[in-house]
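Undergrad: Sharing a model that was predicted from the sequence below.
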Amino acid sequence: MQPFSKAKRCVSLFHRVFRFRASALLQQPLNHLSTDSTETETETTSSVPIDAGSSNRKPISLWPGMFHSPATYALWEARSTIFENPPQPNGNNAPSVPKTPSRSRTSIFYNFSSDHVLREQYRNPWNHIRMGKLVEDFDALAGTIAFKHCCNEDGTTRPLLLVTASVDKMVLTKPIHIDADFTIVGAVTWIGRSSMEIQLELTQSAKGNSNISNSPALVANFTFVARDSATGKAVAINQISPETKRERVLWEEAEQRNKLRKKRKEEEKHGESGDTARLNALLAEGRIFSDMPALANRDSILMKDTCLQNSFICQPQQRNIHGRIFGGFLMRRAFELAFSTAYAFAGAAPHFLEVDHVDFFKPVDVGNFLRLKSCVLYTELDNLAEPLVNVEVVAHVTKPELRSSEVSNRFYFTFGVDPEAIKNGLRIRHVVPATEEEARKVLERMDAES
């Protein structure tokens, strides 16, 4: 591999290639953004092009990092005012008046039908969409929306750290075609005191293709929290004022999810569920593997035998505007390891179905030694023609100097298996926990799915 010695020239070339369109001019002050002024069932957004090749380049020292997908690059360019108008540390931290969801609504347009270079960036070896990059873009867009909502009226922001706290389930409801255009659009839907929920939807353009409908193919809910940049404590943010009936429904749904999250945390504080019968049932087959391996079911495999892992040093090119590692980058790396784990387990290329709940427990900093460990938690074989593979990825921040290792993230993914491979005789094995800890983890995920 040749050394990356001419970063500015390479980035400039990369910068000129891609074209995106967004629903608002993020480079203008917030009071110039397009808004929805009428109460309608279907919200519309006016599209103003963001041309990643026409704007003036900022000095490299002012950019948060050079690790960007085409979409994240356009988003950084769009909110470049944060570098031109840095927040004042002693500024007023009081939140302003409530804002409508339309003030933060933003979209990215992917012109796959005619931009072959862009399409190549998102194509996987099987000529399908590379889901890891889309997950990365989702996080970047959610961060931009959070930034817009917290903007002051002059386009600057208070000195806040906006951090991804969690991601609720992302379900792929239909295939995303690599040769058709699509748009990701999102807005703030709910606000707590210092937290916000942002909903994103991916819709693919049909353009006469009978295999594509206009309904969303992927929906995700991101939760961000605001922290004071100096103290790290939670700070109040702008509240939200839903205008349309749909916005009020989305707010109520997000409020219910927030209550459910609090309820789950309370249950975790009160200890284990005590479901001994289910636990013993899960462990029964694992004990046979441990005590009588010659008699174990050959259609089953121990969970520990499905594991993969990788390690890497977090580089400065992967940082966000706060100097920490970009959450979308972590999600992409976790997805790619999960995909590899499902591929090695099934013996056929899997296809993505959903991301379950993702938790961000601790920030990941530049220079951290990060270890990603994955395993197949369990399989769903009720329908043998369409088996499901559930994969867990746990990220550990490891500090050799301090001899410490802490969990920073947990990711859960569900994959399907190629139906043609199943028809040709491929069988998916049952995954068996060998320890009580593994069994409890499986029960927890099954209950979460329910």
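TA: Received it, and whenever you're ready, just let me know what you need.
Undergrad: make it CA atoms for all contacts and neighbour counts henceforth
TA: Noted.
Undergrad: wait, isn't S195 in contact with A226?
TA: Yes - contact criterion Cα atoms under 8 Å: S195 and A226 qualify, at 6.2 Å.
Undergrad: take a look at this one as well, against the first:
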Amino acid sequence: MSPGLKFIDFSIMPVLLGAGSCRRFLKTRMLRKMTIKHYSSNRRSNSPDNQYSTIAEIKEKMMKSFGLEPGYTTEPKSREELLKYQPKFEDLPARSMQDSFSSAIIPLSTDAVLQDKYINFRGFARLGRLLEDMDLFAAWCCHRHLKVPNLPEGVPLPYSIVTVLVDRIDFTSVSPNGTQDIRLSGHVSWVGSSSMEVVVWLEQVVNEEYQKITRALFLMAARNATNTAAAPVNPIQPANEEEKVILAGGADRKKQRQILSAQSVFKVEPNAEEQSLIYQLYKRTTPVEQTGQQRLLPPNCIWMHDSFQMSTIPSFPEHRNQNNTVFGGFLMRSALEISWATAFLYCKARPQLEHISDISFQKPVSVNSFIKMTAYVVYTKENYLQIMTVAEVLDAYTGSRVTTNAFHYTFSAPDPVTEVLPRSYHDTMWYINGRRKFKASRG
């Protein structure tokens, strides 16, 4: 049993906790139950982690449950026959958060082949690979939440699960070791009519205790079997006061996302403080008594349009999800890795990832696409830099491009970094948006 779990007296736990404490309480209690169950059925095991499925096993279980088979075909097997099993909302029983709670292991300590995929040259685990697994695991928690009572035995689950957005991924000081097991845990924390919020943790044993690497919030959408329309999901019935607080927090986050979206700098003009900042930027970069269009770059500064790095990635069937489109986790990994490279090249020192916010998935990406990833440094302050990475799908025959994703990262550097400045009004809007993201990440 993990250190500390067996000594907790849950009967004296306070009834009402803060949202973060509630998640820790729920996770600790569920892990304790899983551990006790494991030891009662297999006392010969030397490690409680043996009870957990690996992330590869979870992927296999999901494919089987959704009626998907390994192997790629240009014409995927039709799932239209499953539409008749699509339940109505009133037929779906309520679920608790404990129903969707699960844990899994990335077995880096025993699988040398897996290590090669996850490890970097310094011996740490690649964060992009871990984000990929977190996205898959969030879908698994949604799968556990869904329960269709009248579904005949042997009939696949008549749903598709897609990632809508990922929000507020904060990283601790724990640098994940590339040769030690990593544990994922999570559960559905809020539901709408067809959407589910999932909280996912990553942990690794440090000094004989599990320490948190990161935590992320995923907003997932439930779609019908053919991914052509929204599908209803089971409501949540909180099992206790702790779950009530977590559920209320999810509802508050939905409202906050709606407010921030309505106030986006790309929809409404900057506020008074930001308007003043724009004017100050103009004065700093314009020669005295200059009436033309000439701009002047101050010392120790760089124009934003000179700060970017770009890559074009062909996608392949190995990157597909159950909907036969590019897996969102692959896009997350690719975007993070080019963003990290951009930060490294910009500050000329190894950067530290501090925060990820507002990863949006606007359009599906087909598996025969060319994906253009462009990472820009959009804001800097002291030893921090804010990066926005844009993913576009390129049509090789027409040359057209469609923006499918936007990613926002906060990195820190060992020393103060060169200040980035916008030159055009378009760049200035990116600068203001980056400043907002940075302030939110530090808040």
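TA: Looks like it arrived, so ask away. Keep in mind the model is a prediction, meaning the values are calculated, not measured.
Undergrad: What does the superposition give as a TM-score?
TA: Here the TM-score for the pair of chains, by TM-score structural alignment, normalised by the length of structure 2, is 0.77; 374 aligned residues with a Cα RMSD of 2.8 Å.
Undergrad: still on that earlier bit, common neighbours of S195 and A226 of structure 1, please.
TA: Residues touching both S195 of structure 1 and A226 by Cα atoms under 8 Å, 6 or more residues apart in numbering: I237.
Undergrad: Check the burial of the aligned residue in structure 1 for W430 of structure 2 by counting its neighbours.
TA: When structure 1 is aligned by TM-score structural alignment, the residue opposite W430 of structure 2 is K441. K441 of structure 1 has 15 neighbours, counted by other Cα atoms under 10 Å.
Undergrad: Roughly how far does K441 of structure 1 sit from N320 of structure 1?
TA: Counting by Cα to Cα, to the nearest Å, the gap from K441 of structure 1 to N320 of structure 1 is 32 Å.
Undergrad: I145 of structure 1 now?
TA: Using Cα to Cα, I145 of structure 1 is found at 15 Å from N320 of structure 1.
Undergrad: Give the buried residues for the helix or strand harbouring the match of W430 of structure 2.
TA: Per DSSP states H and E, K441 of structure 1 falls inside helix 436-449. In terms of neighbour count (16 or more other Cα atoms under 10 Å), helix 436-449 of structure 1 has its buried residues at 438-440, 442-443, 445.
Undergrad: cool, and stretch 188-199 of structure 2?
TA: By neighbour count with 16+ other Cα under 10 Å, stretch 188-199 of structure 2 contains the buried residues 188-192, 194-199.
Undergrad: Could you do stretch 152-161 of structure 1 as well?
TA: Residues 152, 155-161 are the ones in stretch 152-161 of structure 1 that count as buried (16+ other Cα under 10 Å).
Undergrad: Same question for stretch 393-402 of structure 2.
TA: Within stretch 393-402 of structure 2, the residues that count as buried by 16+ other Cα under 10 Å are 393-394.
Undergrad: distance between the ends of it?
TA: End-to-end distance for stretch 393-402 of structure 2: 5 Å, by Cα to Cα.
Undergrad: Also stretch 346-359 of structure 1?
TA: Taking Cα to Cα, the first and last residues of stretch 346-359 of structure 1 lie 26 Å apart.
Undergrad: packing partners for the longest strand seen in structure 2?
TA: For structure 2, the strand with the greatest residue count under DSSP state E is strand 209-224. Helices and strands touching strand 209-224 of structure 2, by 3 or more Cα pairs under 8 Å, 6 or more residues apart in numbering; DSSP states H and E, are helix 127-145, strand 159-171, strand 195-206.
Undergrad: Make a markdown table out of these and add distance to Q290 of structure 2.
TA: Formatted as a markdown table, those follow (distance: least, Cα to Cα, whole Å):
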| stretch | distance to Q290 of structure 2 |
| --- | --- |
| helix 127-145 | 47 |
| strand 159-171 | 43 |
| strand 195-206 | 53 |
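Undergrad: closest to P317 of structure 2 out of these?
TA: Checking those against P317 of structure 2 by Cα to Cα gives helix 127-145 as the closest, at 15.8 Å.
Undergrad: which bit of structure 1 covers the closest one?
TA: Using TM-score structural alignment, helix 127-145 of structure 2 pairs with 131-149 in structure 1.
Undergrad: so how much does the matching stretch differ from structure 2 once superposed?
TA: Compared with structure 2 after the fit, stretch 131-149 of structure 1 shows a mean deviation of 1.0 Å (mean Cα distance after the TM-score superposition for structure 1).
Undergrad: re the thing from before, so which pair among the buried residues of stretch 152-161 of structure 1 is furthest apart in space?
TA: The span of the buried residues of stretch 152-161 of structure 1, defined through Cα to Cα, is set by G155 and L161 at 16.5 Å.
Undergrad: Show me where structure 1 has its helices.
TA: Applying DSSP state H to structure 1 gives helices spanning 7-17, 70-78, 81-84, 116-121, 131-149, 245-269, 276-291, 327-346, 419-423, 436-449.
Undergrad: any idea of the angle the fifth one forms with strand 160-167?
TA: Helix 131-149 of structure 1 and strand 160-167 meet at an angle of 140 degrees, taking axes from the mean of the first three to the mean of the last three Cα atoms, to 10 degrees as the criterion.
Undergrad: can you give me the angle helix 131-149 of structure 1 makes with helix 70-78?
TA: Going by the same axes, to 10 degrees, helix 131-149 of structure 1 makes 20 degrees with helix 70-78.
Undergrad: for helix 131-149 of structure 1, packing partners?
TA: The elements that helix 131-149 of structure 1 packs onto, with contact taken as 3+ Cα pairs under 8 Å, 6+ apart, are helix 70-78, strand 106-110, strand 160-167, strand 182-191, strand 195-204, strand 218-228, helix 327-346.
Undergrad: hmm, 7 Å instead?
TA: With contacts taken as 3 or more Cα pairs under 7 Å, 6 or more residues apart in numbering; DSSP states H and E, helix 131-149 of structure 1 sits against helix 70-78, helix 327-346.
Undergrad: sorry, back to before: what's the longest strand of structure 2 in contact with?
TA: With contact meaning Cα atoms under 7 Å, 6 or more residues apart in numbering, strand 209-224 of structure 2 is reached by 2-3, 83, 138, 158-172, 174, 176, 194-205, 229-233.
Undergrad: Buried subset of these as a ChimeraX selection?
TA: Buried residues among the contacts of strand 209-224 of structure 2 (16+ other Cα under 10 Å), as a ChimeraX selection:
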select :2,138,158,159,160,161,162,163,164,165,166,167,168,169,170,171,176,194,195,196,197,198,199,200,201,202,203,204,205,230,231,232,233
